[in-house]
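J.: The sequence isn't on hand, but the structure is:
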């Protein structure tokens, strides 16, 4: 059966740039190790609009940037500069601390409605929360593809349907991009204790009930429903094994509340370095209005 259906909420990333926020949700903060999920776009704004996300910090998680359309330039405090393109996996592990920026440097893409991106955060196991930061780009042709009648699927990370991705992860999980033609039938991955299906475009029927785009369907363990596409539909499927509760505040995730407080001070004091090729501006620490770590994050960035 369905455990919960989560509707997207609007979240402002920078002035003029809003996204659909999916996770965390008050009644369901995580699905497997996935603790955060945003859906940006399709974006269509005047070419003069600046949607850049300035350098900002992370700890205790991996960010996963996956583009459906357009491109974005990633720069981080390790010195990595990477143009992110559709179908690639960009896996940045923050560990004990990293900063990065996301710059939209092709204004023609934004004005033509050609940017669409899914951003997720994957919590790290406690033993890896203080690991050294890392960034890895995986080209689209490095990722497993599966096709069947009316079905196209890319395994972004983890294992599902007998396939295994070479993307390095820290815990058991799966993450999939799925395209379904009208009336195509599909199942959700088995072998994982927590599983979710986010409807990017189109609509699904599950157990006789229709669900439109903008909903995350979270399924109970052991339930293996048949999914029927009611029209041409794009899905992101994700889940895995639960790692235990996590605190989240702004861009910081940790199993320890005091570690969140340390990260706040580290950013204020400049102990988390800026990207060497993008160090002229940064996002300041938001004002803390006594909102406890673990509550809804104030305008998280990925």
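T.: That came through, no problem. Since the model is a prediction, treat every value here as computed from it, not as a measurement.
J.: C-alpha only now, for contacts and for neighbours.
T.: Fine.
J.: Straight-line length of stretch 165-174, end to end?
T.: 9 Å (C-alpha to C-alpha, to the nearest Å).
J.: Buried residues, that stretch. List them.
T.: 165, 167, 169, 170, 171, 172, 173, 174 (16 or more other C-alpha atoms under 10 Å).
J.: Using a markdown table, lay out those residues together with secondary structure and distance to residue 277.
T.: Putting the buried residues of stretch 165-174 into a markdown table (DSSP: H, G, I helix; E, B strand; the rest coil; distance: C-alpha to C-alpha, whole Å) gives the following:
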| residue | secondary structure | distance to residue 277 |
| --- | --- | --- |
| 165 | coil | 31 |
| 167 | coil | 26 |
| 169 | coil | 27 |
| 170 | coil | 29 |
| 171 | coil | 32 |
| 172 | coil | 34 |
| 173 | strand | 33 |
| 174 | strand | 33 |
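J.: Of those, which is the nearest to residue 138?
T.: residue 167 (7.2 Å; C-alpha to C-alpha).
J.: one more structure, for comparison:
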């Protein structure tokens, strides 16, 4: 049996006093002693999932810096012509993980073994909480097939805490009203998960997590407060961000931050669009075998057996 094993490492957390911020050199950034330090900047890799082009920032690795998240894919942007075959990922199982899907442009079609079959679109956020196991199919939606247009968004997996790994699966779609907004002269921010400056998401998670979609205006800056014991990372969708120590975060790059400090400081001269995510690290072993994310090899073997025996559903029925 082939598998990938990723064990959560330890990190030393420090306490830092909040100091008076100061301008760094000739940049637009403020610098304070509570600013988070960057561990590493990574560039997303191009892969195909089914017939869907994807940019993958991480998949199972980097857990000491991204947990409770476990995989990060940006699908598209790709233009779909009217009447073209849908971009599609055929029916496949998941267990022990919650794939989330967030649409920036276009529409999608989701069908699963839980008897859900629906269209989702721009601004929608879906959580496929796979628990002990379920099957789903994903493809570009009916509106794109009829009218054409751009298809763009994110599928980002939240790892499921050990105590919930074998719960019953569920599928939930959230709309604009479930996600709060912040609008000011520096930026617009949608709080998909968590809370930012009093704006709160109405979406519950199994462990503390945050997920912000932010658009900085030209010459705009934002200081994002975080729990120093939580992980945090930033992914650039469009434009260039100035991050810690005046480093540049370019399109399709992700900055992984160290723990121990609070504030993530971001600035853009020309304007930028990006995601900021993170949360409480699970501090649990992670065993990943394809779409199954568990805590040990015996659980992986159980998932494989359950899928093969039909306990997760019928992939042929989901594909129809």
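T.: Right, received. Where do you want to start? The model shown is predicted, which means the values in this text are computed figures rather than measured ones.
J.: what residue is smack in the middle of structure 1?
T.: Geometric centre of structure 1, nearest residue: residue 120, 1.1 Å, by C-alpha atoms, centre = their mean.
J.: Now which residue in structure 2 aligns to that residue?
T.: In structure 2, the residue matched to residue 120 of structure 1 (TM-score structural alignment) is residue 156.
J.: Contacts only, for that match.
T.: By C-alpha atoms under 8 Å, 6 or more residues apart in numbering, the residues touching residue 156 of structure 2 are 69, 70, 71, 72, 73, 99, 100, 101.
J.: contacting residues for residue 254 of structure 2?
T.: Contacts of residue 254 of structure 2 by C-alpha under 8 Å, 6+ apart are 41, 42, 43, 44, 57, 233, 234, 235, 236.
J.: Equivalent analysis for residue 233 of structure 2, please.
T.: Contacts of residue 233 of structure 2 by C-alpha under 8 Å, 6+ apart are 65, 66, 254, 255, 256, 257, 276, 277, 278.
J.: which part of structure 1 lines up with stretch 98-115 of structure 2?
T.: Residue span in structure 1 matched to stretch 98-115 of structure 2, by TM-score structural alignment: 62-79.
J.: Pull the contacting residues for residue 214 of structure 1.
T.: 7, 8, 20, 198, 199, 200, 201.
J.: wait, which of these is closest to residue 271 of structure 1?
T.: residue 20 (31.5 Å).
J.: Map the closest one onto structure 2.
T.: Checking TM-score structural alignment: residue 20 of structure 1 goes with residue 55.
J.: ok, and the closest residue to that match other than its chain neighbours, which helix or strand is that part of?
T.: With sequence-adjacent residues excluded and distances taken as C-alpha to C-alpha, 6 or more residues apart in numbering, residue 55 of structure 2 is closest to residue 46, at 4.6 Å. In this assignment (DSSP states H and E), residue 46 of structure 2 forms part of strand 45-49.
J.: for that strand, the distance to its chain's centre please.
T.: The chain centre lies 16 Å from the centre of strand 45-49 of structure 2; the measure is C-alpha atoms, centre = their mean, to the nearest Å.
J.: Could you do stretch 192-201 of structure 2 as well?
T.: On C-alpha atoms, centre = their mean, the centre of stretch 192-201 of structure 2 falls 16 Å from that of its chain.
J.: what's it aligned against in structure 1?
T.: Against structure 1, stretch 192-201 of structure 2 falls on residues 156-165 (TM-score structural alignment).
J.: Contacts for the matching stretch, please.
T.: Outside stretch 156-165 of structure 1, the residues touching it (C-alpha under 8 Å, 6+ apart) are 89, 143-144, 155, 166-169, 172-177, 189-190.
J.: Identify, from those residues, the entry nearest to residue 258 of structure 1.
T.: Once C-alpha to C-alpha is applied, the member of the contacts of stretch 156-165 of structure 1 that ends up nearest residue 258 of structure 1 is residue 169, at 25.6 Å.
J.: Which strand or helix spans the closest residue to that closest one other than its chain neighbours?
T.: Nearest non-adjacent residue to residue 169 of structure 1, counting by C-alpha to C-alpha, 6+ apart: residue 158, 7.1 Å away. Under the criterion of DSSP H and E, residue 158 of structure 1 resides in strand 151-160.
J.: go on, residue 306 of structure 2?
T.: Going by DSSP H and E, residue 306 of structure 2 is in helix 297-308.
J.: What span of structure 1 is that helix aligned with?
T.: Taking TM-score structural alignment, helix 297-308 of structure 2 hits residues 257-268 over in structure 1.
J.: How about that stretch, which residues are buried there?
T.: 257, 259, 260, 263, 264, 267.
J.: measure the residue of structure 1 most remote from its centre to residue 188 of structure 1 for me?
T.: Note on structure 1: the largest C-alpha distance from the chain mean falls to residue 208, namely 29.1 Å (C-alpha atoms, centre = their mean). In this view, residue 208 of structure 1 and residue 188 of structure 1 are 16 Å apart by C-alpha to C-alpha.
J.: and what of residue 232 of structure 1?
T.: For residue 232 of structure 1, the distance to residue 188 of structure 1 - C-alpha to C-alpha - is 18 Å.
J.: Can you check the distance spanned by stretch 274-292 of structure 2, start to finish?
T.: 28 Å.
J.: thinking again about what came up before, I figured the match of residue 20 of structure 1 hits residue 47, correct?
T.: Yes - Residue 55 of structure 2 is in contact with residue 47 according to C-alpha atoms under 8 Å; the separation is 6.2 Å.
J.: Between these two, which is the more surrounded one?
T.: residue 55 (21 against 13; other C-alpha atoms under 10 Å).
J.: List the contacts of the helix or strand harbouring the more buried one.
T.: Element membership for residue 55 of structure 2 (DSSP H and E) is strand 52-59. For strand 52-59 of structure 2, contacts defined as C-alpha under 8 Å, 6+ apart pick out 42-48, 70-76, 78, 87-89, 252-254.
J.: so what's whatever residue of structure 2 lines up with residue 202 of structure 1 up against?
T.: The pairwise alignment with structure 2 assigns residue 202 of structure 1 to residue 239, based on TM-score structural alignment. Residue 239 of structure 2 sits next to 250, 251, 268, 270, 271, 272, 273 when contact means C-alpha under 8 Å, 6+ apart.
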